[in-house]
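1. coords below, sequence missing:
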């Protein structure tokens, strides 16, 4: 009956709107910081394990576990605590920093050189439903594998079991979370994580079901863990944002791009329609103006022709009179000469006026606007009033940008990030010291640190003002390969010839080792500082 209820609850949880399936990559990333906490005794000659539980890193050298896991070592000074990481051959000792038996919590500090990737705590309001994973070292799995007590001192990957939250409730005088992710002896002190690999609680005990395996399990809630850590001077990484999957983000990004493209098409269509209407109006106006000018010029040509013909007729008449005076005024030589001179002068003036009128009419006729003038005037009208192209001013390649985190487009699984300032140069130099590589149309820089098991790929698009940082939380073996590839080249400095293209090619070796999706994606919207 109990199993049927759990099955129905699990099915309903899967069908609930907004439920997020656990991302194996995020749970695996959290498992890197989960350790086996072993109580070790000695007979004077040899050391041997007595019991063990689980724990997880809250900082590089501090571990949270249950107080009952280290109770024997706390009460017996001859016993010591050994910390076995999930990877590698390093075994470190730990000392007890704080113990709170009331809520079954303990804080340990590593005394060796081992450094662990810390887990992030899910802050905010406690969840009442959703998928969770328990990570730890259950003893029944060790027995099933045929491992004896001595094998617990060797590195083994922790066991990850999935279940669902069943609500928060007080138990044993402290606040706990009820869930169905199976745990057993040895899981005590291990984390209960959400779909993004963030710690929801510290697994502590299971429900008693009359001698059979427990069906429900309890984890100490954040209401107990966070005050305990802060009372002991630990400031953990806390993330209060909702857990979102990369698949959901990618789908939203595709929808956003589709909306932007649709808006761009609509704006282009509107501009095209507006331009078409403007051209039609300009053509109509140009046609009317050109035809009116042609008619005016043709009328003026007609007037000039009339003037020319009139002047020519007058000139002909004056010429005839001059000839008459020359033929019939022989009796009075002085009068004849005067008449001849006067008519010849009038002839010359009238002929000049006629010639000028004909030439002007001819010039105006050939200079009248033709049909091609309509197209020229339409083009001039279309250019008139256009806004200048300010694309280069809005998104310059070089400049100082103020970048703000865009939470809606980001997947933040670690501590929340702050805004940043980006000094970008045209050749891909950032803040005058870090050269970015250019490959496949993108500017990016790959960072492979030696003190953290994570690879970061930072990229910047100066045209859209988008800065992106993607983090890949890798295992020790994956990080070792990434560090070897990164050690195979030297990143060129700023102002080195062909630095961007050279670095872009060199980084491909590291990028080829990364998983298909990052564990964390931070997207910033950058604006040019005015």
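-> Arrived safely. For clarity, every value in this text was computed on a predicted model and none was experimentally measured.
2. contacts, neighbours, all on C-alpha from now
-> OK.
3. Report the buried residues of stretch 442-453.
-> Residues of stretch 442-453 classed as buried by neighbour count (16 or more other C-alpha atoms under 10 Å): 443-448, 452-453.
4. centre of the chain versus it, how much separation?
-> Distance of stretch 442-453 from the chain centroid (C-alpha atoms, centre = their mean, to the nearest Å) equals 17 Å.
5. Also stretch 237-253?
-> 13 Å.
6. And the next helix or strand past the one helix or strand residue 83 maps to?
-> Here residue 83 sits within strand 80-84, counting by DSSP states H and E. Downstream of strand 80-84, the first helix or strand assigned by DSSP H and E is strand 92-100.
7. Just give me how far that following strand sits from the chain centre.
-> The chain centroid and the centroid of strand 92-100 are separated by 41 Å under C-alpha atoms, centre = their mean.
8. And for stretch 508-526?
-> On C-alpha atoms, centre = their mean, the centre of stretch 508-526 falls 11 Å from the chain's centre.
9. distance between the ends of that stretch?
-> Chord length of stretch 508-526, first to last residue, is 26 Å (C-alpha to C-alpha, to the nearest Å).
10. alright, now check it against this:
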């Protein structure tokens, strides 16, 4: 029987070795999710002192509401001498919570901390289980780690970072009572109620129990699935943040952006080469035609000028001769007038004959006509989209990475000097980029908004920071007052002011939201 079980375990594990592994979990995303993971402690009273009786894990689904397992708080439901304590992963300590709802059938519980005592960053729920059996992370507070570290009673009540372990999805398997996810990310007593996360730090399930392993048998673990968790939360007035977008890494986005830019540059070069070749043909044809027309016009003008000059000379000689004869004196005046007119005509024809420079002028005119917008432009040259005005910016999921942020349209009233919505100045960085660094204390995040007026692309990079890093960012932000719109050198000044704050941020953001902006339709248009 033991040999059979071992063989069965190997058969279950073997397929995982042949699955093409997706991108590994991003530590930054797991750390961001861990900010909302807590230790759930059952607290008793011993001689007037608070003592921990047992503990599990939990995670925030709102700033004040926490999901855990029903079995974690089961004793507190039957014993009024026990209280439920919540100890966050960072900060100055914990608080007490009350039970909102319990569902023993699927091992879920919802507890709530008093408003004002503690605010937690809620975790985002994934849109569903990744079907490619990808990597997952379990986050929580296993008791065996506490024992190995020699933690005492006081340590249980002190904020500590949760333990993170990695494994792989092994499939979705309903237990006898409820729907579960099978995985291999190690958990132990104390992990119960903690989240099972995808590589982007989104919740896939609530860790609940593991298999009984003996000898060298493989160990598997079970998490209550979202099919159970989502209805449970909604039935109890919690609408969690969910995100069903593909989990993509920032490196993947950066690579795609580089490829997109290379493709655009290649397309522009090809377009320029095509335009150059086309205009080259126009230039050669126009030059040949202009040369023939200008040279012919010059020769005709010079010939007519010569004829007029000959007429002037002949008429002048005739006038001189007729002036000597009394009978022809009157006609001499007429001949002299003809000579003068002919001389003036010859001079005008000579001076107004086409110059050789007209050949190039005609060539330039022909190119301008063929090019459509003038000799310096072209039909194939894309005009700049930079302009003042109110824009509506639409989210581009194919160029974005989102774990928790909203993706609503953004209205942007942009001015060429970097003033947004009439009051918020953006800083101008080297290379012509416009940005504004925002410290969002309520969201425990720093957002770097940037706008490219040439392409009308708006982008937000979001950094989800822990308490220590957030406090440092808040302090750095307090060191300067952003320049106001309309102030001389405001854009350059703000760019310099923000540099110290930007230098504190991690190498890569947790989220990137990219938007394409268009002019807002005006009423009646």
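-> All right, it came through fine. From a predicted model like this one, the values you see are computed outputs, not experimental measurements.
11. re earlier: so the strand holding residue 83 of the first structure versus strand 92-100, what angle?
-> Relative orientation of strand 80-84 of the first structure versus strand 92-100 (axes from the mean of the first three to the mean of the last three C-alpha atoms, to 10 degrees): 110 degrees.
12. Strand 80-84 of the first structure maps to which residues in the second structure?
-> Under the alignment (TM-score structural alignment), strand 80-84 of the first structure falls on residues 83-87 in the second structure.
13. other SSEs contacting the helix or strand hosting residue 282 of the first structure?
-> Using DSSP H and E, residue 282 of the first structure falls within helix 246-328. Packing contacts for helix 246-328 of the first structure, counted by 3 or more C-alpha pairs under 8 Å, 6 or more residues apart in numbering; DSSP states H and E, involve helix 333-367, helix 372-383.
14. Among these, which comes closest to residue 211 of the first structure?
-> helix 372-383 (88.2 Å; C-alpha to C-alpha).
15. List the buried residues in the closest one.
-> Under the neighbour-count criterion of 16+ other C-alpha under 10 Å, helix 372-383 of the first structure has 374-375, 377-378, 381 buried.
16. One more: stretch 208-226 of the second structure?
-> Buried residues in stretch 208-226 of the second structure, counting neighbours by 16+ other C-alpha under 10 Å, are found at 208-210, 217-226.
17. What distance separates the opening and closing residues of it?
-> End to end - C-alpha to C-alpha - stretch 208-226 of the second structure spans 13 Å.
18. Which element, helix or strand, includes the equivalent of residue 450 of the second structure over in the first structure?
-> When the first structure is aligned by TM-score structural alignment, residue 450 of the second structure is paired with residue 459. In this assignment (DSSP H and E), residue 459 of the first structure forms part of strand 454-461.
19. how big's the offset between that strand and the second structure?
-> Strand 454-461 of the first structure, aligned to the second structure and superposed, deviates on average by 1.2 Å (mean C-alpha distance after the TM-score superposition for the first structure).
20. Compute the number of surrounding residues for the match of residue 450 of the second structure.
-> Close neighbours of residue 459 of the first structure, defined as other C-alpha atoms under 10 Å, add up to 20.
21. What of residue 128 of the first structure?
-> Neighbours of residue 128 of the first structure (other C-alpha under 10 Å): 14.
22. Check the secondary structure at it for me.
-> coil (DSSP: H, G, I helix; E, B strand; the rest coil).
23. coming back round to it: let me know whether the match of residue 450 of the second structure touches residue 447 as I believe.
-> No: look at residue 459 of the first structure against residue 447 with C-alpha atoms under 8 Å: they stay out of range, at 11.2 Å.
24. Show me the helices in the stretch 101-250 of the first structure, by range?
-> Remark: helices assigned in the stretch 101-250 of the first structure by DSSP state H, counting those that start in this stretch are 139-144, 222-231, 246-328.
25. So for residue 512 of the first structure, which of these sits nearest?
-> Going by C-alpha to C-alpha, the one of those nearest residue 512 of the first structure is helix 246-328, 19.8 Å.
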